[in-house]
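Visitor: Show me the folded form of this:
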Amino acid sequence: MEEIFFIPYNYIGEIAGLVMGCLILLIMLYTSPKKTFVYKYVFRGTILSIVSILVHISILFVANNPDEYYNSFLFIFQLLLFLVLYNGILYFIFSYVNMMSIVRRRQRKEFLLMYSLLSAIYFIGVIVEIAATRLYSLELGGIDITHFVRFYSAAGIVCAIVCMNATISNRPNVARIIWYCVVTLVPVEIVLLASQILSVGLFHTVYSALSYVPVFTLGYILFHSNPYDEATGSQNEYGLVAYLDKHIGKRKMYICYVDLKYPNVGIFGDWVDDLFLKGLAICRAMEAIKPAFKIFRVSESKYVNLIEARDEKQFLSVINSIRGVLDGAKADAYVPFNYVIVSGEVPEDIGNPTKCRQFFEFVSRRFKDQNSSHFYVIKPIDYDDFLENYEISVALEDIRNRLDLEDERVLVYAQPIYSVETGSFRVAEALTRLKIGNQIISPDKFIPIAEASGTIHAITCIVLDKVCKAVESFSDYYDFDAISINISSREISQDNVNDDLMEIIEKYDFDISKIRFEITESAMFENFDRANDNMHLLTNSGIQFYLDDFGTGYSSFERVMNCPVKTIKFDKALLYKSLDDNRMDDIMSYMIEVFKKNGFVTLIEGVEDESQSQYSMERGFDYIQGYHYAKPEPIENMKKYFSRKNKY
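Guide: Presented below is the predicted three-dimensional model:
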């Protein structure tokens, strides 16, 4: 009789799965993954996978060496332990796939009931197999566990089919990337498990670990270490940068920049969840628009859509569809919201991903403070405006980084201010210009950029140093009271700003009272206490303050009088209104009287003709500033406006 030899099981596939599981677990532990709602299923599933593979390898090792290691009670315990662990793995896979849908999360009770039923059927099958002694059989030289492997592989196929069905039935609420993963991965899983059922009997090869470890690995890579968000199906800003870096300048690209403007959702209570679901519905509806485009979420409410359109006509059709989706969502939303859509082709010479994103954000900022929705298609002039803005930003960053107090790009002009009492020019206001190449940039263009980019303090320090140098050179030969410098509202609210300013002033030899600072009304509202403290410290050092642009903000008389301000500088808008409106004239006269009674000096700016000058004098202003008297000139020219001292 021919003797049949037992063929040892090959479990190299299990070892590969173990290595993969250990590596992904180490990455999870020693990086900073996105710990979303479903991350726990990936993390726990990976740990369970490693434990189950170790148990499975021990089963296969005993099956290959029964003479040395087989114990009936211990072996059946190993089989049962693996089957329990495998059911846990299927639970985490099933939970992960389903819980990536927000709608499914709201159906957790039904989900748990369904899986409890599947688990009950699974364990009933295990009991039947044990009772029929079919899980394994002893053979000459080994143990046959073919039926055991086929049993749990069949359970894995059932789980894969249920996951596919659940995803199909929930298709409208599933992100496109998740849909693609499921419809691609599940068939592969089914084929892999079906081949395992066949190969375990034919070739004694076991590799079932490769049917579940890659699921957790792929989930981690896609949604927790990498760009994709499982709820919205979008990538993050790093994904956007990588995509733009690869394709910008190499292919025609269209971008649709969407900024969703939500109200303070805290006041809407139970409707917050509905608002969140509405946002997800918007993402799903946009994904359904053809041709397909990629969605990148660059902040909580800002999205960049890269549209794969063959020409501008198709691009316009797509962005109009996006607009239709948002208008439809607005009409149905319980919580009101607005949006800004800025769309256009990416210019080939825009250069890099950062510059590309800045371009679209630059255009969208035009609608920042408007309480309505806007739909805007990029025009050629927008790119020209952005390039100027970009050059200014780059120059300001370089000026801040160098912090050269003699930087020739920062020009200091000054405008003399007429003293009504003396009939002469006693003070002047320093004004800043920025020189980039051969172009002189006015402050109304670069100051907002400097404030937004945090470079304004460097500009102030450079201007202050140049003004101090001019004041020192004038002091010995010319009779004047002071030159004032504008201080940003953000600066005066910063800690220790007075130390920086005084350090510059004290380098020079002149009476410190010849330097004065101008602040706007808004400075007293950003951080009133800190601004007030800094102003008191500088006042104690001998520096006077002007309150600039009075009448354009929201200052009360009480707050103004509690600040260490000496001069009230009325905005020109009040002057122009008072000339045409008797009621405003009465208010202006009253304010001047109140301030002068309380010891303040009054100054009016923007005086451009004789009638405005006459009106200002009649109303009792102490100082008058405007083109009618003098235009801004380089600060060195102020000496021609100041009286020369007599020398004996």
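Visitor: C-alpha from now on. contacts and neighbour counts both.
Guide: Will do.
Visitor: So what's the residue count around Leu240?
Guide: For Leu240, the count of nearby residues is 23 (other CA atoms under 10 Å).
Visitor: Second input sequence below; structure requested for side-by-side comparison:
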Amino acid sequence: MNDQVTSYYANYTATGDILVLAMCILFIVLIHTAYIKRTKNFIYLRAMIVMVIIASLSDIFFHLFMNGMGKYPNILIYIFRIVFHMCLAGNLWMYVIYLKEPLHLEYRENKKYVLISAALFILIGLFEILGTVFRFGFYIDEAGSARSVFPVFFVGYVCFLAIIMYLVYQYRDRIFRPILIGVLATVGISLWLIIIQQIHSQSSFTTATFIFPIYAILYLVHSNPYDIESGALGKDAFLDKIRTSYEKGRDLLLMSLYLPDFDKGDGVFPPEIASSIRYFVVYFFRGATLFKLTSGHIVLVVDIQRNPDYQYLCNKMIDEFNKVYPIYNRNYKIVIMETWDKVSQNNDYEGLIRYIHSRMPENSIRRVEVRDIKEYLDTVFIRDQLADIANKRNLKDERVLVFCQPVYNIHTGCYDTAEALMRLDLPELGIVYPDKFIPVAEQNNDIQILTKIILSKTCAQIRKIMDEGYIIKRISVNFSVLDLRENDFCAIVQKIIRESGISYDSIAIEITETQSEKDFKLIKKRVNDLKGSGIKFYLDDFGTGYSNFERIMEIPFDIIKFDRSLVIGAAGDDKLKSMMAHLAKMFADMDYDVLYEGVENEADETRCIDMSANYLQGYKYSKPIPIEQLKEYLQKKTEAGVE
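Guide: Got it, this is the predicted structure:
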């Protein structure tokens, strides 16, 4: 071997290739133990890893046979050297193909570069073989010396890198900046290491330079710190950002964009929207980071200390958003807020933003105020208290209160029925009204235990009222469709009433009609199953939402409750009043009792009596009161001459 070639191969150590093999094995283990989406690009990545493994093994055997030149046929040296170089060249070819997705290349663009790189791959193979045959490349002469005239592979390597660098630079606006920097850095380091090896006549770490880009791809893309479309980090990274910023005492600005159209299906942003998102991330705030909480929900996090003019920049970004919005015309909700210590402590900004979303219309922007945060924290506290109530399942839980509103019986001229109403008495918050906790209870499937507690306490109070000699015909309790869906609903209701020691007809169940055919059939079945026991049934909130006369006729209700909105509306609308009067007369003719709620003055009372009322309920008679005070409105049996 001539001196230069001798030095080049004699300086080789297998340490670099063995290290590469170990890293590839580690990659394979990590890939199979972690969830990685099996996309086409992932297949390319696996092919790159396999080719690096083959290249490392080929390099080891090539140098093994070189050191034992004369003991083995020269053909083995040529074969392992060509396999080594072709695997590395194939790796670079796969890298070019891989860039199609991150760079969002069109079919024609991608086809051009794939064909160019394929041609380069074939040329490297041909020149490697021809260089050996015609002795203008690597060959072993008659004296048994290894010679290398023209560095075919090195030239091909540089050409591949030129293609990759050109692609990345040409389409740099299509790729998220951190990924762009990662690709350029790893390719640059690989090239630098190859050049250093050439200068020092060394070849031990050639294969190692090909593992750097694979590592970058595996970390930047397939380990999912960044969403390849929008350049966003994942939810775990968002939580970590909030936690570390709170620990360091750094205030953040959060700008949330929710696109409900992309919370369905695969949730992939179209290239034009992804491009706009990247623009907003990069060109407004210093050091801003984008996070993707769900497929359609992204949050831009801005360090306020690094952006003292954040309010101006925020307004500027919103102005720019309003300009580009008509182009895409997608439904959106934008929430803007600064971090707040109590929310940061629990790291629950995702929940807070969802809460704000539920209270804002589509295509609107909401700047969160302290009042919004306090309302959300109250809601979270209520949710936790409801969960505790549900877990303990104590029908005497003191946090659940029964209020009631007396109902005036027109025919008897006294109060002999009432409607039970639910309240919560919670530490820190005091009395909590249904509009605050019922939606939370229904959302978290805690409504059933609350209804059971109210029914149990109402039955106990009826028993007490009767024992004290007062006349009480019945008290109605509101039930939701969620209650009726329980398989043992009828058995539970009958058991609670029976164990309280009162008759079944002392309880009425109020149900609101539903539009769902399945729920309608369920309501009909439950009513028919319990009707025979003597329990009464009210159709609640008639005239609001969904009302179907054919369905009403199919269910044996006892009382039709006209909603208070109709009572209020009839005061200034003669047509509505006439319609209500005809409906009430029709119900009365069919032996339904009619109850009007929302009666607030004598004019309401007179109008409702004229409209076939049997019962009246409202603030004219009483506001909701603790059920323990109900007896103040009731007659004693001795006063009514009842034994």
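Visitor: TM-score, when you put one on top of the other?
Guide: The TM-score (TM-score structural alignment, normalised by the length of the second structure) is 0.88; 632 aligned residues with a CA RMSD of 3.4 Å.
Visitor: Now do the contacts for the equivalent of Met100 of the first structure over in the second structure.
Guide: Mapped onto the second structure by TM-score structural alignment, Met100 of the first structure lines up with Pro102. Neighbour list for Pro102 of the second structure: Arg174, Ile175, Ile228, Glu229 [criterion: CA atoms under 8 Å, 6 or more residues apart in numbering].
Visitor: Now for these: which two are most distant?
Guide: Arg174 and Ile228 (10.4 Å; CA to CA).
Visitor: Tell me the counterpart of Phe549 of the second structure in the first structure.
Guide: Under TM-score structural alignment, Phe549 of the second structure pairs with Phe557 in the first structure.
Visitor: and that match, how far is that from Pro263 of the first structure?
Guide: Per CA to CA, to the nearest Å, Phe557 of the first structure is found 33 Å from Pro263 of the first structure.
Visitor: And Val97 of the first structure, by the same measure?
Guide: Relative to Pro263 of the first structure, and taking CA to CA, Val97 of the first structure is found at 32 Å.
Visitor: Show me which of the two is the more surrounded one.
Guide: Val97 (24 against 12).
Visitor: Please name the nearest non-neighbouring residue to the more buried one.
Guide: Cys163 (6.9 Å; CA to CA, 6 or more residues apart in numbering).
Visitor: Now do the helices in the stretch 301-450 of the second structure.
Guide: 310-328, 341-346, 349-357, 370-392, 434-443, 447-467 (DSSP state H, counting those that start in this stretch).
Visitor: between these, which gets nearest to Gly501 of the second structure?
Guide: helix 447-467 (6.8 Å).
Visitor: compared with the first structure, how much does the following helix or strand past the closest one deviate?
Guide: Later in the chain than helix 447-467 of the second structure, the nearest helix or strand by DSSP states H and E is strand 474-478. Taken over the aligned residues, the distance from strand 474-478 of the second structure to the first structure averages 2.0 Å (mean CA distance after the TM-score superposition for the first structure).
Visitor: Where does strand 474-478 of the second structure end up in the first structure?
Guide: Matched against the first structure by TM-score structural alignment, strand 474-478 of the second structure falls on residues 482-486.
Visitor: about what we covered before: can you redo the helices of the stretch 301-450 of the second structure as JSON lines with distance to Leu64 of the second structure?
Guide: JSON lines is the format used below for the helices of the stretch 301-450 of the second structure (distance: least, CA to CA, whole Å):
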{"stretch": "helix 310-328", "distance to Leu64 of the second structure": "62"}
{"stretch": "helix 341-346", "distance to Leu64 of the second structure": "60"}
{"stretch": "helix 349-357", "distance to Leu64 of the second structure": "59"}
{"stretch": "helix 370-392", "distance to Leu64 of the second structure": "68"}
{"stretch": "helix 434-443", "distance to Leu64 of the second structure": "69"}
{"stretch": "helix 447-467", "distance to Leu64 of the second structure": "75"}
